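Engineer: Here is a sequence with its predicted model. Questions after.
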Amino acid sequence: MIIELHLLQSFPVSNLNRDDTGQPKTATFGGHLRGRISSQSLKRSARMLFQQYGLDTSEVGVRTKRLLDNVVDSLVREGRDRDQARVVATAALQQLGFGLDAAKGLTQYLLYVSGEAVGHLTGYCQRDWDTLTAFAAAKTNAQQAKVKVDKTRQADARRILDASRAADIALFGRMIADNKDLNVDAASQVAHAVSTHVVVTEFDFYTAVDDLKPHDESGADMIGTIDFNTACYYRYANVDTTQLAHNLPGDTDLVQRTTKAWLHAFINAVPGGKQNSMAARTMPDTLLGVVRERGAWNLANAFLKPVIDNDLMAGSTRRLMDHFTKLTGFYGTSQIHTATAASVSGDLPEHDGVRIVRSVDEFASAVLSSAEA
């Protein structure tokens, strides 16, 4: 089954996901400038919520370049000398085929590993301590050394970087350029969120005053500007539960809990950009969940022509539901199992084939039970 999640979410003054100049990200869509939140930002926001919705720390992964330092710390806790532990851990990463800048203590690129990777790599170092010590001594340029990974080492690398119980790696996939055997095909696709209407970037001019300034002095002690916009976004994500089950083999319970965590996390995901300054902590207003046997429909073209209604949420909701109805009328519904919708404001028109529910709990229950049927 494939679960599709369509959300309409309005944010007040905010800069949730900024570009390299500090401005809120934008995109030209339908010939008009729209607000945008990148899929990467939304995925990270969702990942940070997985443990709040039923997943254990051991069931989620970690993105890091800092395996070396963490393994060294682990070896030291197990009684090894720190300097020698660093030599051995460096040799282990190199022997397993990972490029490493040993001087900085970083792998050459950001690795996506399970929460158990540090423990597995620590065990590998302890087991092959003498061999790794000899390997390190034989290298004249340890920082740049790379070796051809034999079958035995490939098996060790697969065990250390095993992701068969890492829910977020199963959802979002993983690419390891140095060892393609460790790649994971993503079970979930996430779109960039785009505003349903035209946006204009605005600027907040701010000043700050020194609290200890003498009373006879006036003027600001710091001035600046912060870019922001206000926008109603269309958000879309899907998850293929068949691919998810393939990525998490033999654990039906974990697959079900991961699917539930995915749904709730994406409904509640809000990027953290400038939140301390703007507190744009709003929730989605309109939710549409579609469970289908195959295929996938991003409904962004409902907003190819910008919404201009005074009530942007109501106008956007009508556009979304009307576009879904037109697609089902044109392409048919043979691939669609169920469609469920809910709205905080209650501004949800009736549509054939769409079940209307009145709360997020009812919505989640209907979507998840349909996907398991």
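Structural biologist: Cool, got the structure.
Engineer: When you work out contacts or count neighbours from here on, use the C-alpha atoms and nothing else.
Structural biologist: Fine.
Engineer: what sits up against the host helix or strand of residue 313?
Structural biologist: The secondary structure element spanning residue 313 is helix 312-331 (assigned by DSSP states H and E). Helix 312-331 is contacted from outside by 8, 10, 196, 232, 285-286, 299, 301-303, 307-309, 347-349, 351-352, using C-alpha atoms under 8 Å, 6 or more residues apart in numbering.
Engineer: Repeat the analysis, applying 6 Å as the threshold.
Structural biologist: Where contact means C-alpha atoms under 6 Å, 6 or more residues apart in numbering, the residues beyond helix 312-331 that reach it are 302, 309.
Engineer: ok, now which ones touch residue 60?
Structural biologist: Residues near residue 60 by C-alpha under 6 Å, 6+ apart: 166-168.
Engineer: Give me the buried stretch members for stretch 200-216, please.
Structural biologist: Of all the residues in stretch 200-216, those buried under the rule 16 or more other C-alpha atoms under 10 Å are residue 201.
Engineer: Stretch 217-228 now?
Structural biologist: For stretch 217-228, by 16+ other C-alpha under 10 Å, it's 226-228.
Engineer: for stretch 115-129, same thing?
Structural biologist: Within stretch 115-129, the residues that count as buried by 16+ other C-alpha under 10 Å are 115-118, 120-126, 129.
Engineer: max-length strand in the chain?
Structural biologist: The longest strand of the chain (DSSP state E) is strand 222-240.
Engineer: between that strand and helix 312-331, how big is the angle?
Structural biologist: Per axes from the mean of the first three to the mean of the last three C-alpha atoms, to 10 degrees, the angle that strand 222-240 makes with helix 312-331 is 30 degrees.
Engineer: For strand 222-240, name the packing helices and strands.
Structural biologist: Packed against strand 222-240 by the contact rule (3 or more C-alpha pairs under 6 Å, 6 or more residues apart in numbering; DSSP states H and E) you find strand 2-14, strand 188-190, strand 193-195, strand 202-208.
Engineer: closest to residue 291 out of these?
Structural biologist: With distances scored as C-alpha to C-alpha, the stretch of those nearest to residue 291 is strand 2-14 (4.6 Å).
Engineer: gap between the spatially most central residue of the chain and residue 270?
Structural biologist: When C-alpha atoms, centre = their mean is applied to the chain, the residue found nearest the centroid is residue 43 (1.7 Å). Noted for residue 43: a distance of 10 Å to residue 270, by C-alpha to C-alpha, to the nearest Å.
Engineer: for comparison:
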Amino acid sequence: MSGNVQIMKKEDAIRISKEKAHLLPLVEIHMLHTVAGALLNRDFNNRHKVLHYGGTLRGRFTSQAVLHDIRFGMETEQDVHTKYLPEMVKNAVKEKAAEDEKVLQTGLKLVSQVFSSDKENKKKKDADVEVANDAKVLKTEQIIDVDRFTVDAYAETIIAMAKEVNAGAEKLQDAAKGVLKAMTTSSKDRPLSDVTALFARMSSDQTYSTVISPLMVSHAFTIDPYANDYDDYTAVDDYLLKSGIIVTDDDGCEINSGAAHMGSADISANTYYRYCSICQTILFENLCVGKPFDAVDELIEKTYKLTAYFAKQFISSLPSAKQTRNFAKTMPDAVYIDKGISMPAISAANIFEKAVVPASGKSVCDIGVERLQEFMDKSVRGCFVDRELTGQYWMSDRYDAPKNVSAIKYKDIDVIVRP
């Protein structure tokens, strides 16, 4: 409870999300996307990532290669994926305690105590020898999604404990333990930023809780066999040519015309199958935690807005590797979207277990679309499913929508995520 405003705890958010489940359909996106002449996602050897599937080598790119760009577009300096939570807390303490130098200095000492990874420093018993090393950059061991609510909670708790230390009520090390205990106790009930609510986080630290993700995103893979080519390239030292300097080899032969550097990278052209689902019930639950009860209707609208935003970004995004010289962004060939209340998510990956090869005048994508449309029926009427869709939608400039499936455009996604 904050003043007269009642705040939802985690258990409240879970209960209310179940009550509102009929307003929050699961949304699935299936895509076929043809890309030519690109190296979308590389391994440590600078080669295209691959996998064996159905006895055939396929190209792939990871879900994170797409999700990073989407998340980065939503992040701010206070809502960000980082190891630098301690630095963010330190800056917040400086801002909030700027008018009280004594509290500020004690607060900075507490920041060092709470986040220091120096075991010897933590074992010291004499609080008087502890100093605030403002020049030392502290980091967490794990990279996590940090939000402004966590930063503010840390800063406010540290400042409150700093005042206790200055008043002689607490020793510095005991105050640091008090900060950690308070942050652990409040972690599951603290509000989350939109970024964390959508992309979630896995935490190994009890002071900021693990958040379940509403997203399920598959690695994209090629529906046709992967056969790479090698993009051999050279770099010429233009300074030698412009300045007229003559460079010779050991035999006195001019070598200015050669390459100053040579390299090689994979390049390929394939049609990818991509999949994701957005569980709006979980997203709504994440958004509710730490928010007022009277904001429920507003949070439902925010859930629709974030779902539509992510869906649009997912459809229009590709990995950004090597795009300045291997620009690969094209429009998807076909996008199938469905939705349903309290239904399980189902990928269409196994319909491409047998690699697609062009045949009878049909391209890889032509045949891929036929298979995807077969899946659209089996995902509802197949012998392994028990779910009811409340909407089926088709987006494509190349292929007509199947019978009884609504043809939509990109801008319509804002509407179809609703029940």
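Structural biologist: The structure has been received and is ready for your questions. Since we're looking at a predicted model, the values are computed, not measured.
Engineer: related to what we said a few turns ago, would you format the helices and strands packed on strand 222-240 of the first structure as a markdown table with distance to residue 24 of the first structure included?
Structural biologist: Supplementary listing: these in a markdown table, determined by distance: least, C-alpha to C-alpha, whole Å:
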| stretch | distance to residue 24 of the first structure |
| --- | --- |
| strand 2-14 | 8 |
| strand 188-190 | 19 |
| strand 193-195 | 12 |
| strand 202-208 | 10 |
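Engineer: Out of those strands, which gets nearest to residue 247 of the first structure?
Structural biologist: Using C-alpha to C-alpha as the measure, strand 188-190 is the one of these that comes nearest residue 247 of the first structure, at 11.4 Å.
Engineer: so how far is the closest one off the chain centroid?
Structural biologist: Here strand 188-190 of the first structure shows a centroid-to-chain-centroid distance of 9 Å under the convention C-alpha atoms, centre = their mean, to the nearest Å.
Engineer: hey, where'd the helices end up in the stretch 251-400 of the second structure?
Structural biologist: Listed from the start of the chain, the stretch 251-400 of the second structure has helices (DSSP state H, counting those that start in this stretch) covering 280-288, 296-316, 364-381.
Engineer: Can you tell me which of these is most buried?
Structural biologist: Using mean count of other C-alpha atoms under 10 Å, the stretch among the helices of the stretch 251-400 of the second structure with the greatest mean number of neighbours is helix 280-288 (a mean of 27).
Engineer: Go through the helices and strands packed on strand 222-240 of the first structure and pick out the most buried.
Structural biologist: Greatest average neighbour count among those goes to strand 193-195 (a mean of 27), per mean count of other C-alpha under 10 Å.
Engineer: mean deviation of that one from the second structure?
Structural biologist: Here strand 193-195 of the first structure, set against the second structure after superposition, deviates by a mean of 0.7 Å using mean C-alpha distance after the TM-score superposition for the first structure.
Engineer: that older thread, who wins for proximity to residue 274 of the first structure among the helices and strands packed on strand 222-240 of the first structure?
Structural biologist: Smallest distance to residue 274 of the first structure across these (C-alpha to C-alpha): 7.0 Å, for strand 2-14.
Engineer: tell me which strands and helices the closest one is in contact with?
Structural biologist: Going by 3+ C-alpha pairs under 6 Å, 6+ apart, strand 2-14 of the first structure lies up against strand 222-240, strand 286-292.
Engineer: can you redo those as a markdown table with distance to residue 21 of the first structure?
Structural biologist: Compiled in a markdown table, these are given as follows (distance: least, C-alpha to C-alpha, whole Å):
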| stretch | distance to residue 21 of the first structure |
| --- | --- |
| strand 222-240 | 10 |
| strand 286-292 | 32 |
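Engineer: what residue of the second structure matches up with residue 114 of the first structure?
Structural biologist: Aligned by TM-score structural alignment, residue 114 of the first structure pairs with residue 147 of the second structure.
Engineer: That should have said residue 22 of the first structure, apologies.
Structural biologist: In the superposition onto the second structure, residue 22 of the first structure corresponds to residue 46 when matched by TM-score structural alignment.
Engineer: next one: residue 258 of the first structure
Structural biologist: Residue correspondence to the second structure (TM-score structural alignment): residue 258 of the first structure is matched to residue 306.
Engineer: Same question for residue 127 of the first structure.
Structural biologist: With TM-score structural alignment as the matching criterion, the partner of residue 127 of the first structure in the second structure is residue 160.
Engineer: Skipping adjacent residues, who's closest to residue 303 of the second structure in space?
Structural biologist: Distance criterion C-alpha to C-alpha, 6 or more residues apart in numbering; nearest residue to residue 303 of the second structure, sequence neighbours excluded, is residue 284 at 5.6 Å.
Engineer: Residue in the first structure paired with the one you found?
Structural biologist: Residue correspondence to the first structure (TM-score structural alignment): residue 284 of the second structure is matched to residue 245.
Engineer: For residue 171 of the first structure, see how far away its match is.
Structural biologist: From residue 245 of the first structure over to residue 171 of the first structure the distance is 10 Å, taken as C-alpha to C-alpha.
Engineer: cool, and residue 42 of the first structure?
Structural biologist: Look at residue 42 of the first structure and residue 171 of the first structure: by C-alpha to C-alpha, they are 13 Å apart.
Engineer: Give the residue from the two that has the larger number of neighbours.
Structural biologist: Relative neighbour count places residue 171 above the other of residue 42 of the first structure and residue 171, with 27 against 24, counting by other C-alpha atoms under 10 Å.
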